[in-house]
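S.K.: generate a structure from the sequence data that follows.
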Amino acid sequence: MPLESPLPPLAERVAALNARFAHHSAHDILRAALNDPFVGRLAMVSSFGAESVALLHILSTIDRTVPVIFLDTEMLFHETLTYQQQVAQHLRLRDIRIIRPARGDIFRQDSDGLLHQSNPDACCTLRKTVPMANAIEQFDGWITGRKRFHGGARQSLPLFEVEGPRIKVNPLAHWARTDVSDYITNNRLPRHPLVAKGFGSVGCAPCTTRVTSVENPRAGRWRGQEKTECGIHFPNGQAVQT
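M.R.: Model prediction:
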């Protein structure tokens, strides 16, 4: 149903949402966001990685028809591709949208598939940032599974935030590492097969390593480099190429 009066500025809407849901559960936050005309039409973005199944399960209990965008960078582990199909079927998600980098862009910028070795920021821009930016253009906002315990730039992550002309919803921002593990266990959800092999966070195969039990889950991403983000959520230092 259309609103009878113009929407307030995006920053005001986000501030009001953060104040309203500061002490609510992830389920309540997600349900409200999906049904709030002040938020608009949302899609969930999921890597189908080590922790993704928790938020995907919450979504499945609310609305299985919400679009779920899965970015296949064409550098992912085979296990991730298989797991994506398994989880989507298990949760009966009805609108999985698999996106990939444009063929022409790959041919021009990374025809040998080795760009990640010489310029990982440029590789992420090519294979992640640009395809994702194109995929979310049709939506008013998007839902992510990011959490504060991941550290780095995520430590102060709000439940709702402004990104350009859109609202980004982070229902699990306040969850602890044990909350994720307990939720997956208690709901008997399938785990990413690489978790049992020591991967705390699963990204592209060339840039992801195992972590120890005392490391941050994302310590295995771009190990040995200053880089900690791919650029989808935070700038990676590489300008978007067109």
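
S.K.: from now on I want contacts and neighbour counts done on CA atoms only, so please keep to that.
M.R.: Noted.

S.K.: determine the longest helix present in this protein.
M.R.: helix 78-91 (DSSP state H).

S.K.: now do it: everything it contacts.
M.R.: Helix 78-91 is contacted from outside by 48-49, 53, 56-57, 60, 96, 190, 192-194, using Cα atoms under 8 Å, 6 or more residues apart in numbering.

S.K.: which of these sit farthest apart?
M.R.: Spatial extent of the contacts of helix 78-91 (Cα to Cα) is set by the pair 60 and 194 at 23.2 Å.

S.K.: ok, of the contacts of helix 78-91, which come out buried?
M.R.: If you count burial by 16 or more other Cα atoms under 10 Å, the buried members of the contacts of helix 78-91 come out as 48-49, 53, 56-57, 60, 96, 192, 194.

S.K.: tell me which of those fall in strands.
M.R.: residue 96 (DSSP state E).

S.K.: adding distance to residue 39, write the buried ones among the contacts of helix 78-91 out as JSON lines.
M.R.: Below are the buried ones among the contacts of helix 78-91 laid out as JSON lines (distance: Cα to Cα, whole Å):
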{"residue": "48", "distance to residue 39": "24"}
{"residue": "49", "distance to residue 39": "26"}
{"residue": "53", "distance to residue 39": "24"}
{"residue": "56", "distance to residue 39": "19"}
{"residue": "57", "distance to residue 39": "21"}
{"residue": "60", "distance to residue 39": "19"}
{"residue": "96", "distance to residue 39": "21"}
{"residue": "192", "distance to residue 39": "31"}
{"residue": "194", "distance to residue 39": "35"}
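
S.K.: closest to residue 32 out of the buried ones among the contacts of helix 78-91?
M.R.: Closest approach to residue 32 among the buried ones among the contacts of helix 78-91 (Cα to Cα): residue 60, at 14.5 Å.

S.K.: buried residues, stretch 128-136. List them.
M.R.: Quick answer for stretch 128-136 (16+ other Cα under 10 Å): 128-132, 135-136.

S.K.: please give me the structure for this one as well, since I'd like to look at both together:
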Amino acid sequence: MLTISTLTDQDIQHLNDQVLMDKSAKDVLTWSYETFGDELVYSCSLGAEGMVLLDLIEQVHPGANVIFLDTGLHFKETYALLNDVRERFSTLNIKALLPENTVEEQKEKYGDRLWARNPDQCCAMRKFEPLQKELSKYTAWISGLRRAQSPTRAHTPFIGKDHRFSLLKICPLIHWTQDEVWDYIYKNNLPYNPLHEENYPSIGCAPCTAKVLDGGDERAGRWSGMEKTECGLHWPAESEREDEV
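M.R.: Next up, the predicted model:
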């Protein structure tokens, strides 16, 4: 079994530059499940990329494990989509992860609207901690990151070492454009969040997601007005984060 501890940086480079370089997203997923089997999990945010990956994963590995971070702060449209997704992709094992505290309990302990006063702390408790606990059960995880989404994701590889979670991270859609994602959704009649049609290209928790004006990058609406672009689950490589330290 390949693991973060058994693969050297040279091994990772070989996988990206030789084994996976010319592969399609479906081919990358096929290789991933053949390699890791049930030691692989997909963390799905129910974004547009998520619909594509759910459809491809069900084709490649019915019964695959999928997790969704239920922060308790999502839009009502996102929760409705979760129900639609469970019905459409019924062969997949979709599990909602809950944080230790409810939104009301968080308010009592840390004050109201923590996401506005300290968004990093809020993300850590409602996203990072439950995901870290769940990922400890696996060897590798799948993410829907695309290079075109934002500058911090511009060099995302197919497979890399995720030291935050101590496992391997696989991103099959790195070369896809936003248009390609939506073409696939329409062609295959997949469900999606209707907020995408209201200038929400990237959808997270309701208090921290705004509409994106024309010309903004796909994640410009996330934590708008704050010096924050990621929730902490998908930090870029250290070499790309020197200005964030």
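
S.K.: residue 42 is in contact with residue 144 of structure 1, correct?
M.R.: No. Judged on Cα atoms under 8 Å, residue 144 of structure 1 makes no contact with residue 42 at a distance of 10.6 Å.

S.K.: what's the farthest-apart pair in the buried residues of stretch 128-136 of structure 1?
M.R.: Most distant of these, by Cα to Cα, are 128 and 136, 12.3 Å apart.

S.K.: contacting residues around residue 41 of structure 1?
M.R.: Taking Cα under 8 Å, 6+ apart as the test, what residue 41 of structure 1 contacts is 34, 139-141.

S.K.: I'd guessed residue 148 of structure 2 sits against residue 173; true?
M.R.: No. Between residue 148 of structure 2 and residue 173 there is no contact under Cα under 8 Å: 10.1 Å.

S.K.: in structure 2, which spans are strands?
M.R.: Counting by DSSP E, the strands of structure 2 are 40-43, 65-69, 93-97, 140-142, 159-162, 167-170.

S.K.: ok, and what's touching the fifth one?
M.R.: Spelled out, it's strand 159-162 of structure 2. By Cα under 8 Å, 6+ apart, strand 159-162 of structure 2 touches 4, 12, 15-16, 167-171.

S.K.: CSV for these, including distance to residue 29 of structure 2 and neighbour count?
M.R.: Converted to CSV, the contacts of strand 159-162 of structure 2 look like this (distance: Cα to Cα, whole Å; neighbours: other Cα atoms under 10 Å):
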residue, distance to residue 29 of structure 2, neighbour count
4, 18, 18
12, 16, 19
15, 13, 16
16, 14, 17
167, 17, 22
168, 14, 22
169, 12, 24
170, 9, 26
171, 9, 23
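
S.K.: for structure 1, what spans make up the helices?
M.R.: 10-20, 26-35, 52-62, 78-91, 103-109, 115-118, 120-124, 130-135, 177-186.

S.K.: export these to TSV and tack on distance to residue 225 of structure 1?
M.R.: Below are the helices of structure 1 laid out as TSV (distance: least, Cα to Cα, whole Å):
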stretch	distance to residue 225 of structure 1
helix 10-20	34
helix 26-35	33
helix 52-62	25
helix 78-91	23
helix 103-109	22
helix 115-118	11
helix 120-124	10
helix 130-135	22
helix 177-186	24
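
S.K.: and these, which is most packed in?
M.R.: Of all those, helix 120-124 has the most neighbours on average by mean count of other Cα atoms under 10 Å, namely a mean of 22.

S.K.: find the nearest non-adjacent residue to the residue nearest to the spatial centre of structure 2, please.
M.R.: By Cα atoms, centre = their mean, structure 2 has its centre lying nearest to residue 143, at 4.5 Å. Spatially, and ignoring its direct neighbours in sequence, residue 143 of structure 2 is nearest to residue 171 (5.1 Å; Cα to Cα, 6 or more residues apart in numbering).

S.K.: in contact with that neighbour, which residues?
M.R.: Applying Cα under 8 Å, 6+ apart to residue 171 of structure 2 gives the contacts 142-146, 156-159.

S.K.: repeat that with 7 Å
M.R.: 142-145, 157-159 (Cα atoms under 7 Å, 6 or more residues apart in numbering).

S.K.: in a markdown table: the residues you listed, plus distance to residue 24 of structure 2.
M.R.: Shown next, in a markdown table, are the contacts of residue 171 of structure 2 (distance: Cα to Cα, whole Å):
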| residue | distance to residue 24 of structure 2 |
| --- | --- |
| 142 | 15 |
| 143 | 15 |
| 144 | 14 |
| 145 | 15 |
| 157 | 14 |
| 158 | 11 |
| 159 | 14 |
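
S.K.: just the residues you listed now: which is nearest residue 107 of structure 2?
M.R.: Checking the contacts of residue 171 of structure 2 one by one against residue 107 of structure 2 (Cα to Cα), the nearest turns out to be residue 143, at 30.2 Å.

S.K.: thought residue 173 was touching the closest one, still the case?
M.R.: No. Look at residue 143 of structure 2 against residue 173 with Cα atoms under 7 Å: they stay out of range, at 8.5 Å.

S.K.: how far away is the aligned partner of residue 54 of structure 1 in structure 2 from residue 25 of structure 2?
M.R.: Superposed on structure 2 with TM-score structural alignment, residue 54 of structure 1 falls opposite residue 52. Separation of residue 52 of structure 2 from residue 25 of structure 2 (Cα to Cα, to the nearest Å): 10 Å.
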